[in-house]
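1. sharing a model prediction with you, sequence too.
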Amino acid sequence: MGIKINIQLGNCKEKIKVKYFDKEIEKLEKISKGDWIDLRSAETVQLNAGDYKLIRLGVGMILPDGYEAIVAPRSSTPSKFDVILSNSIGVIDNSYSGNTDEWRFPALAIRNTIIKKGDRIAQFRIIKNMDPVELIEVDHLNAISRGGIGSTGWR
């Protein structure tokens, strides 16, 4: 059975059906500061440096039409748990909403580590899909070049 959580999307409050694949993990809740919702590991995993694992997050949901979820590591995840999200961010569109579509964290261990069930390792927010755009090929861009990647300096 799913649980509905209320999430503010723009000016309306959407109700999102959430399925908990693990009844023991804490329920999703928006943190008091910021716009992200924490995700917890739904399993205890032991990883050696260089190991890769799709860590179960214990939830799935039906996102509203026109919205997607962006999943990212918490800022403390690399220092507390010695893993990084292998694809930098995850994008979950509203078609990933089947009864067995459990969200996962693609972890790459940077050192030997143990992540315990219930540890907050990721976070997500729900955003509106990008409006359609038309890409037009040109031979020249009119803007002034900045000088390359990282060209804004160190400070």
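-> Structure's in. What do you need? Please read these numbers as outputs of a predicted model, since none were measured by experiment.
2. C-alpha only now, for contacts and for neighbours.
-> Noted.
3. can you give me the helices in the chain?
-> Taking DSSP state H as the test, the helices found in the chain are 77-81.
4. and the residue nearest to residue 61 when sequence neighbours are not counted, how many neighbours?
-> In space, and not counting its chain neighbours, residue 61 is closest to residue 18: 4.3 Å by Cα to Cα, 6 or more residues apart in numbering. Neighbour count of residue 18, defined by other Cα atoms under 10 Å: 19.
5. who are the neighbours in contact with residue 18?
-> Contact analysis of residue 18 by Cα atoms under 8 Å, 6 or more residues apart in numbering lists 2, 3, 4, 5, 59, 60, 61, 62.
6. I'd say the fourth one and residue 13 touch.
-> No - here residue 5 does not reach residue 13: they are 9.9 Å apart, not a contact under Cα atoms under 8 Å.
7. also this one, for the comparison:
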Amino acid sequence: MLTINIINRSGHPLPSYQTAHAAGMDVHAHLAEPITLGPLQRALIPTGLFMEIPEGYEAQVRPRSGLAYRHGIGLVNSPGTIDADYRGELKVLLVNLSDTPFVVQNGERIAQLVVARHERVGWLPTEELSETQRGAGGYGSTGTK
């Protein structure tokens, strides 16, 4: 198990898995007062969490499916990436994609956090790429069968 240093200034539980096989951990809002998001409004919601992600890893901030389905609440930059050298507070950029206002309450589960290993790459300039069956086919090119 990977362990990560974390400071919790929120008074809410640390990010946690809700089921035995969950990939994402729920993250809570840390608010002095509720924030109302009108239709198509966005707001940066603090969590009170500060993390020290190990080198070679990132933390990905993702929407919660229940908020998206029931209320149309998503993340503007999804998934958001928390880099290993960032030491500021984790904040979640929520957006209300519905046609009704949504109130974000203190302590509400607002996002999921997934910690993932990543690679750094070095580019090798070339004039040719290997051939594949798909080739340059892009958006929708594989069709449906």
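-> The structure has been received and is ready for your questions. Quantities reported herein were computed from a predicted structural model and do not represent experimental measurements.
8. which residue in the second structure aligns with the residue nearest to residue 61 of the first structure?
-> Counting by TM-score structural alignment, residue 18 of the first structure corresponds to residue 6 in the second structure.
9. ok, residue 5 and residue 13 of the first structure, which is more surrounded?
-> More crowded of residue 5 of the first structure and residue 13, by other Cα under 10 Å: residue 5, with 16 against 11.
10. contacting residues for that one?
-> Per Cα under 8 Å, 6+ apart, neighbours of residue 5 of the first structure: 15, 16, 17, 18, 28.
11. which one (most neighbours) among the residues you listed?
-> residue 18 (19 neighbours).
12. can you tell me how far that residue is from residue 155 of the first structure?
-> Distance of residue 18 of the first structure to residue 155 of the first structure, computed by Cα to Cα, to the nearest Å: 43 Å.
13. ok, residue 102 of the first structure next?
-> For residue 102 of the first structure relative to residue 155 of the first structure (Cα to Cα), the value is 41 Å.
14. between those two, who's got more neighbours?
-> In terms of neighbours (other Cα under 10 Å), residue 102 is the more surrounded of residue 102 of the first structure and residue 155; the figures are 17 against 3.
15. the match of residue 18 of the first structure and residue 49 of the second structure, how far apart?
-> From residue 6 of the second structure to residue 49 of the second structure the distance is 7 Å (Cα to Cα).
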